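Participant: Take a look and give me a structure for this.
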Amino acid sequence: MCGIYGSTILYTESQVKDKLQRTAFRGPDQMGSQFYKSDHYAIALGHNRLSIIDLDARSNQPLSYLEHIEIVFNGEIYNFKDIKESLHKKGYTFKTTSDTEVICAAYLEYGEDCVNHFNGMFAFVIYDKMKHQFFGARDRLGQKPFYYYHNGKDFEFASQVSSIQLYNNDLSISEHAIHTYLTWGTIPDPLSIFNKIHKLLPGYSFIYDLKTGDFKSKRYWDIDTTNKNKFTGSYNEAQTELKKLLSNAVKIRMFADVPVGVFLSGGVDSSIVAAMAANTYEGKIKTFSVKFNDKGFDESVYAAKVANHLQTEHNIIECNYNEGLDLIDNFHHYYDEPFADSSAIPSMLLAKHTKKQVTVAISGDAGDESFSGYHRYNWINQGAMFMHIPYPVRLILSKLTALAPHYRLKIISEYMAFRSIESIYIDSMTDYSLSTREDNKSLIEVNELKYLINKNKNLLERVSDFDLKTYLNWDINTKVDRASMAYSLEARAPLMDYRIVEFARSLPTEFKFKRNNQKRILKDVLYQFVPKQYFDRPKAGFAIPFENWFRTDLKDYVLTELSKEGLQEIPGINVSDVTNRITKHMNGSANNYDLIWKLLVLKQWLKNNRGYEIR
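Facilitator: Modelled structure (predicted):
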């Protein structure tokens, strides 16, 4: 895993070096750049390398293949050995043992279709000297980031927006992106915080014509929206198939020329990954978890129990308050854009200390999206029952229920006033109360809504599809990539293997969610390795005790940064309403820590990016 960069803009060698240096934490083992000129254009390619496979300098990038292919690549192709063997039979030769060369050879053999042969997480750009073009792609689920600037002629790309931002004088901050951030808590693809910088969508490839400046992207993969690709076997047969897929997905992600470990929270997803890893690895696998001393936030005891059962070499990382505060102060440097998921802080702490022992960590991300694991799937399923009541009757019931003193009934009252179950789900995932914009509706009309309103599938399948395309990509993948790469740690996610995602999408809903038993099939596979009683407890998130910290140790910091004067520096928010909500949090009458964190992150980013016009 690394950082990539490229541009057709005539920056100096020193400027390109500065752009690479800005995100050198992504790949501290080697920084390389090359400049190329033709009669029609001049380009620069750059790379920050984190050496994982083939540690020899021969695999440094930009890497040349034959005489007309140059590549910069971030990520891993897990099935590269199989592809390499197939290409070798077709006459291709290789000088390294890395997966980078395999991408080049596959491109030459299969053209744009090469991406369909790759099982991995990746963002790469190939400079084809004969065709005078860039060909690039981003992995199916968006694990690896890809930002690009295109003004109709010039083209610049990077793993993080800050590399493009440096020395680029054609940028302005997007007010729409700020409002979208306030709504979603992150900036949805393909937007970025800057107007002329975009993200390549997951499952997309592109061609940029170096002569004409023309840029065209196209989708090469998507989840099945037709609901025609259905698994027709029995539940036991599905378990057998899932176990086989999981075993292979973990096995191919264990391959590396550096030490490998596993993130273990003690939950279902990380536990099944750890179990498969322990089953594959020769010797004791290293596992890592975070411990918080605050009551209600320490889940490390569950991770330790699973680790003991699997006989792993377990490491518990204690969260130090001052260390957490340091991460908050430097948050903008690693995340580059406003990002409101506060679990990024414990994720960074976990990565920081895990890196001391390993360079690759296997995670359990994507189990909830594929196997219906989130709490909200349960209540949205229950709430759907109210939607059968005619809307005028629901409005009356809503007003009557609102008078009840119980909080749960008040929530039900609010939901009964919505016209559709889909609008309830969107409301639960967003917050547009912060914005003073009149066109708030536009902030939630993302292209991915088509997965939520897809009439070919039932409600639970639709919300899962929607989360795979939004929450997993916009939030989880951003969080994990930036948190891990901040400390030069590669994070791999077996449950994001596209074969597992596609298999999960094909399963009958009751295989995943039956009588409130969420992640049913995943649990039943797990129980073949770890006793069921270890997981007889409520599902826990990966949280930091900000609710208490904002009222105690961080109170002065919050009140200073988010004073009325400070809030007025944030465009388009309702200052009086926000101030009132902060006051309620501080006096304990409400828990608004998520709102406070969201605004602190945005305020910090804006403060460190003064001088740009906001429009």
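Participant: Only C-alpha atoms from now on, for both contacts and neighbour counts.
Facilitator: Fine.
Participant: buried sites along stretch 209-224?
Facilitator: Buried residues in stretch 209-224, counted by 16 or more other CA atoms under 10 Å: 209-210, 213-215, 220-221, 223.
Participant: and what of stretch 405-418?
Facilitator: Buried, per 16+ other CA under 10 Å, within stretch 405-418: 410, 412-413, 415-418.
Participant: So what's the residue count around R49?
Facilitator: 27 (other CA atoms under 10 Å).
Participant: Distance of the residue nearest to it when sequence neighbours are not counted relative to T180?
Facilitator: Closest residue to R49 apart from its sequence neighbours, by CA to CA, 6 or more residues apart in numbering: G27 at 4.1 Å. G27 is 31 Å from T180, where distance means CA to CA, to the nearest Å.
Participant: do D209 as well
Facilitator: D209 is 32 Å from T180, where distance means CA to CA.
Participant: do the same with Y110
Facilitator: 39 Å.
Participant: And for S576?
Facilitator: Applying CA to CA to S576 and T180 gives a distance of 20 Å.
Participant: And K352, by the same measure?
Facilitator: 30 Å.
Participant: quick one, which of the two is more surrounded?
Facilitator: More neighbours surround T180 than the other of K352 and T180, with 25 against 18 (other CA under 10 Å).
Participant: Could I get the contacting residues of S488?
Facilitator: 25-28, 50, 355, 359 (CA atoms under 8 Å, 6 or more residues apart in numbering).
Participant: Neighbour count added to the residues you listed, as a markdown table?
Facilitator: Output for the contacts of S488, formatted as a markdown table (neighbours: other CA atoms under 10 Å):
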| residue | neighbour count |
| --- | --- |
| F25 | 21 |
| R26 | 30 |
| G27 | 26 |
| P28 | 17 |
| L50 | 26 |
| K355 | 19 |
| T359 | 23 |
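Participant: Please provide the structure for the following sequence as well, for comparison with the first:
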Amino acid sequence: MCGIYGITYSKYTSEQISEKLKRMDFRGPDQSAQKTFDNRIVFGHNRLSIIDLDPRSNQPFAFEEKIHIVFNGEIYNFKILKSELIKKGYQFRTESDTEVICAAYLEFGENLPNKLNGMFAFVIYDSINNRLFGARDRLGQKPFYYLLNRDGFEFASQLSTIQKYNSNLTISRKSITQYFAWGVVPDPYTIFNEVQKLPAGNCFTLDLDSNSLNITQYWDINNERNELFTGTYQEAKSALSELVQDAVKIRLYADVPVGVFLSGGIDSSLVAAMAQTTTNSQVKTFSVKFNEKGFDESVYAQKVANHLKTDHHVISCNYNEGLDLIDSFSHYYDEPFADSSAIPSMLLSKYTRKQVTVALSGDGGDEMFIGYQRYHWMKQVSALYKTPKQFRHITAFLLNALPHYKLKTIAKGLRFDDLDSLYLASVTGIDASWIQTDYDYLNVSERSYLEHNDKNIYERMSDFDIKAYLNWDINTKVDRATMAYSLEGRAPLMDYRVVELAQSLPTHFKYRGSKQKIILKDILYDHVPQEYFNRPKAGFTMPFSDWFRKELKDMVLSELNDDGLHQIPNINVSEVKLRIKQHMEGSWNRYPLIWKLLVLKQWLNKNGQGYSIA
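Facilitator: All right, here's what the predicted structure looks like:
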């Protein structure tokens, strides 16, 4: 796990590039280096040593003096690939996966990404063909930012690295609007008009003679139901169990200590169980607890840990430490990012790093196996969408007359034309009247995974979340939270083989009646008693709702006062003020909106000076 950087034209001095690398040195504190090729192309790298700790594997890395690479991530099948390449005559001088990528590029060319099982973002300088070739992993676990203009191409693992010493950027008004809706700036956009993200599952070639960039998609989820699993449920369970076991096993390989994030939920408990059965040593597991009532789930993690006999560690979160993380938030999440669970994720990573350098997580299970509560809520409301629109509107009118804000929210939801529109609204905000813009922030290409008729509504929602929420939000959150403390996060359930098998399973293997993630749970129950999980699903959240009314009230009211709100583009100030007032009075829980505005305001305070908004 590392930080990568590169530029194809002479714009910065060696000292400035060193400072650019220093801006993201938390991603790789073990070694930093830059190398210049042909007097104009520069590659830079910050290394977090995970596999083959010897300096021989430091980057930028050269292979047979034909190609050079900077690489961020891990390739979990590199040993298998290496064996195949040795049979083809390739010779290796390291034990790293980096060298294997280089040899595989010479062997497979642009088909290389399809050969890799891992999380990655890399760029290869192919001096033979005078081009750059790069790729980002299938689900977007590793970030890749780039800037292309008439002078050349610049790329990095962090947006702030490209931003540093670059005064020619403009803040994107459209991206701010997208952020208000999605809570993130969705791919391929960034907060700056001139910088983009390489989409997940895509690779590129840059012709260095013409400075022309060609981006192609090498992998995607199956948008149709033409490759269904044809076996029995037990056969599917056996196949999935074996696959998850292997996905965990290959992610336990490292030359540094490895642990597991354990929340006590289904997905992380399954990963911990598989890890404990795979290794002969006692697995280290980590969870976080909060002192506030209703937010402490650590007791469930402890129960699972006791059953699995892991070496379990509980990290306590208090108000002061949470406040410190809020203050440093934009340094790591270097464009606005409003998922408040990033804060406990950072705290968990901070203390986990004191004992291990790699941590496995259960991320991906909800998206792959129809596990979010909103899927079940959509099922419940779908019956109303089979009734005439007029009946729904009457129901909405009656609900809106009741005093509870949740009923008023449901009333707004019943006014949408169809379930697809309702689902988009449920993830972007049922009530967006506070956003003041003519820009259609719902116009993202990922909508095509939701708005078609080849799958049922539950599979389409799942597909959309894999392409949008998992990529834009979850993977960004985890990458930045872990890398802020030089901790590598690995997600076995995001192994593309698990994704493809999950995609092929009949819906009723995953979701039936009121039961969600059925097959994943049944695999877990072979390792941990089912009664441990007989409780409502809980999210990984902070007690911000209370904090904004108490400990953080002064911060909210000072940052989001009249002057502060008028500095924020694209909002209806009077509507926002009303919502803040509702929250402070306790009549409506508006903490997601307040947090979203605070994050943007903090980012603008630290980054807005000198940049125009266009």
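Participant: follow-up on the earlier one: trace the residue nearest to R49 of structure 1 over to structure 2, please.
Facilitator: Alignment note (TM-score structural alignment): G27 of structure 1 maps to G28 of structure 2.
Participant: how about H179 of structure 1, what's its partner in structure 2?
Facilitator: Checking with TM-score structural alignment, H179 of structure 1 has T177 as its match.
Participant: try S51 of structure 1
Facilitator: Per TM-score structural alignment, S51 of structure 1 is aligned with S49.
Participant: Okay, and V260 of structure 2 sits in which element?
Facilitator: With elements taken from DSSP states H and E, the one containing V260 of structure 2 is strand 258-261.
Participant: so that strand matches what in structure 1?
Facilitator: Counting by TM-score structural alignment, strand 258-261 of structure 2 corresponds to residues 260-263.
Participant: Equivalent analysis for stretch 483-494 of structure 2, please.
Facilitator: Under TM-score structural alignment, the match for stretch 483-494 of structure 2 is residues 485-496.
Participant: and that stretch, how far out from the chain's middle?
Facilitator: Relative to its chain's centre, stretch 485-496 of structure 1 lies at 10 Å (CA atoms, centre = their mean, to the nearest Å).
Participant: from the buried residues of stretch 405-418 of structure 1, which single one is nearest Y534 of structure 1?
Facilitator: I412 (32.9 Å; CA to CA).
Participant: what about that closest one, which SS state?
Facilitator: Local secondary structure at I412 of structure 1 is given as helix here, using DSSP: H, G, I helix; E, B strand; the rest coil.
Participant: Report whether G6 of structure 1 is found in a strand, as I expect.
Facilitator: Yes. The assignment for G6 of structure 1 is a strand, going by three-state DSSP.
Participant: What distance do you get for it to T212 of structure 1?
Facilitator: Counting by CA to CA, the gap from G6 of structure 1 to T212 of structure 1 is 17 Å.
Participant: rewinding a little: the match of S51 of structure 1 is in what secondary structure piece?
Facilitator: S49 of structure 2 belongs to no helix or strand when assigned by DSSP H and E.
Participant: To what extent is the residue nearest to it when sequence neighbours are not counted buried, counted in neighbours?
Facilitator: Leaving aside its chain neighbours, S49 of structure 2 sits nearest to D30 (6.4 Å; criterion: CA to CA, 6+ apart). Using other CA under 10 Å, D30 of structure 2 has 16 other residues around it.
Participant: Kindly report the same for K537 of structure 2.
Facilitator: By other CA under 10 Å, neighbour count at K537 of structure 2 equals 11.
Participant: and it, which of the three is it?
Facilitator: coil.
Participant: In structure 1, what residue corresponds to it?
Facilitator: Aligned by TM-score structural alignment, K537 of structure 2 pairs with K539 of structure 1.
Participant: and the residue nearest to its match when sequence neighbours are not counted, what does it touch?
Facilitator: The shortest distance from K539 of structure 1 to any non-neighbouring residue, by CA to CA, 6+ apart, is to G267 (7.5 Å). Counting by CA under 8 Å, 6+ apart, G267 of structure 1 makes contact with 302-303, 535, 539-540.
Participant: Equivalent analysis for E585 of structure 2, please.
Facilitator: Listed by CA under 8 Å, 6+ apart, E585 of structure 2 has no contact partners.
Participant: Tell me if L595 of structure 1 really is in a helix.
Facilitator: Yes. Assignment of L595 of structure 1 by three-state DSSP places it within a helix.
Participant: Trace it over to structure 2, please.
Facilitator: Matched across to structure 2, L595 of structure 1 falls on L593, judged by TM-score structural alignment.
Participant: and its match, how many neighbours?
Facilitator: Counted with other CA under 10 Å, L593 of structure 2 comes out at 18.
Participant: Would you mind measuring from it to Y449 of structure 2?
Facilitator: From L593 of structure 2 over to Y449 of structure 2 (counting by CA to CA), the distance is 27 Å.
Participant: pretty sure G367 of structure 1 contacts L495?
Facilitator: Yes. If you go by CA atoms under 8 Å, G367 of structure 1 and L495 touch, sitting 6.1 Å apart.
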